[in-house]
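K.L.:
I need the structure of the sequence given here:
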Amino acid sequence: MSDSRPLVVLVGPPSSGKTTVGTALAAALGTTFRDTDHDIEAEAGCSVADVFVTHGEPHFRELEERAVARALAEHTGVLALGGGAVMSGETRRLLVEQGANDGVVVWLDVDLHSAAKRVGLSRDRPILGVNPRAMLRHMLETRAPLYGEVATLTLHTGNREPEDVVAEVLAALAGRPVAP
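P.N.:
Have a look, this model is predicted:
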């Protein structure tokens, strides 16, 4: 693993707070925030939702796997991955390696009620499809073991303020060896 790596990588399902917590955490650490979904949008020239509709989920997952590998190799701040990034075996391998080399991979876990409330009827979450609550339940259940496989720290975000979650991440980082 290179000396350059993210200070913290955030994983978790849609609506777990990766962007909200990530931007606040980056500000608290005096570093930058990067979201691999934004990287994919920049590469594709359209929104994640449009990539799904126009090219399908398999194409999106290929773009996502490359974006995650690139970001893990280049970014030195706080990095948020898309909710489904852990479905890739290669991405999980890279994240486990990150954790094995003193990297911090935080699983922002959220309960169904909180996630459903946060998602609402958002159109920018194409994977949730026609029945968002059922898809979200299925997603939370099937992806949980994958998030658990890669995480070095698990924090529950349901019914919690973002600043409380950020404070918990900062407390966990205190005293850990992190790359400059």
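K.L.:
use CA for all of it now, contacts and neighbours both
P.N.:
Fine.
K.L.:
In the one helix or strand Thr142 maps to, which residues are buried?
P.N.:
According to DSSP states H and E, Thr142 maps onto helix 132-150. Residues Pro132, Arg133, Leu136, Arg137, Met139, Leu140, Arg143, Ala144, Leu146, Tyr147, Gly148, Val150 are the ones in helix 132-150 that count as buried (16 or more other Cα atoms under 10 Å).
K.L.:
Show me what that helix is in contact with.
P.N.:
If you take Cα atoms under 8 Å, 6 or more residues apart in numbering as the criterion, helix 132-150 is touched by 11-13, 84, 86-87, 92, 95-96, 99, 105, 107, 112, 115-116, 121, 127-129, 154.
K.L.:
Restricted to helices, list those residues.
P.N.:
Among the contacts of helix 132-150, the members found in helices (DSSP state H) are Arg92, Leu95, Val96, Gly99, Leu112, Ala115, Ala116.
K.L.:
To check against the first, give me the structure of this:
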Amino acid sequence: MSAASGPVVVLVGPPGAGKTTVGTVIARRLGVALRDTDADIEAAEGRPIPEIFVEDGEPRFRELERRAVRAALTEHDGVVSLGGGAVLDPGTRALLTGLPVVFLDVALADAIRRVGLDTPRPLLAVNPRKQWRTLMEQRRPLYTEVARAVVGTEGRDPEEVAQAVLDALELKDA
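P.N.:
Next up, the predicted model:
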């Protein structure tokens, strides 16, 4: 597969959906690399995302995110995991058109358990349950808009979610 063909799988969803964990499993099973745009931003900036939010503000972070997403979607031919808020940008949604995007849909209880209430998530810092619900009300239509398939994660381990993604996209293990 050439880099020009784009990613084989793009995972979107809220914090705690398991995008990186499931993406790692899918990448291993397909024999390709995983590219996580949040990790790309942290590597490029030399600091964690919560620090970028606090020191530079959300608009600066979103600009960094737009650049990281564009680079990942145009340069990477493996699995791409997008940050939870990447779909807020209309340009990003346009870039996702026609790509094999899967929305990992997660229940609130699972997301809170996975994210952890003590984990530094800047948008979930105050009243995480309420904030998460608000984020999902805002983002669910956008996740659904860009997704070719929706895979529920509730009651499934990462291997089962990965298999559901592969099945939804009709992809076979390497």
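K.L.:
any idea which of the ones in helices among the contacts of helix 132-150 of structure 1 is the one closest to Gly17 of structure 1?
P.N.:
Minimum distance to Gly17 of structure 1 across these is 9.3 Å, recorded for Ala115 (Cα to Cα).
K.L.:
how about the aligned partner of the closest one in structure 2, what does it touch?
P.N.:
For Ala115 of structure 1, the aligned position in structure 2 is occupied by Ala111, per TM-score structural alignment. Going by Cα under 8 Å, 6+ apart, Ala111 of structure 2 touches Pro15, Gly16, Ala17.
K.L.:
got a winner among those residues for most neighbours?
P.N.:
Most neighbours among the contacts of Ala111 of structure 2, by other Cα atoms under 10 Å: Ala17, with 26 neighbours.
K.L.:
Leu99 of structure 2 versus the closest residue to that one other than its chain neighbours, what's the distance?
P.N.:
Distances taken as Cα to Cα, 6 or more residues apart in numbering place Val106 nearest to Ala17 of structure 2, at 5.3 Å, with adjacent residues excluded. To Leu99 of structure 2, Val106 of structure 2 is 21 Å away according to Cα to Cα, to the nearest Å.
K.L.:
Between these two, point out the one with more neighbours.
P.N.:
Applying other Cα under 10 Å to Val106 of structure 2 and Leu99 shows that Val106 carries more neighbours, namely 21 against 17.
K.L.:
still on that earlier bit, ok, and the most crowded of the ones in helices among the contacts of helix 132-150 of structure 1?
P.N.:
Busiest of those [other Cα under 10 Å] is Leu95, holding 26 neighbours.
K.L.:
show me what contacts the equivalent of that one over in structure 2?
P.N.:
Under the alignment (TM-score structural alignment), Leu95 of structure 1 pairs with Leu96 in structure 2. Residues near Leu96 of structure 2 by Cα under 8 Å, 6+ apart: Val146.
K.L.:
Okay, the residue most central in space within structure 2 and Trp132 of structure 2: tell me how far apart.
P.N.:
Note on structure 2: the residue nearest the mean C-alpha position is Leu82, at 3.2 Å, using Cα atoms, centre = their mean. Remark: distance between Leu82 of structure 2 and Trp132 of structure 2 (Cα to Cα) = 17 Å.
K.L.:
next one: Glu154 of structure 2
P.N.:
16 Å.
K.L.:
ok, now Pro122 of structure 2?
P.N.:
11 Å.
K.L.:
next one: Asp40 of structure 2
P.N.:
In terms of Cα to Cα, Asp40 of structure 2 sits 24 Å off from Trp132 of structure 2.
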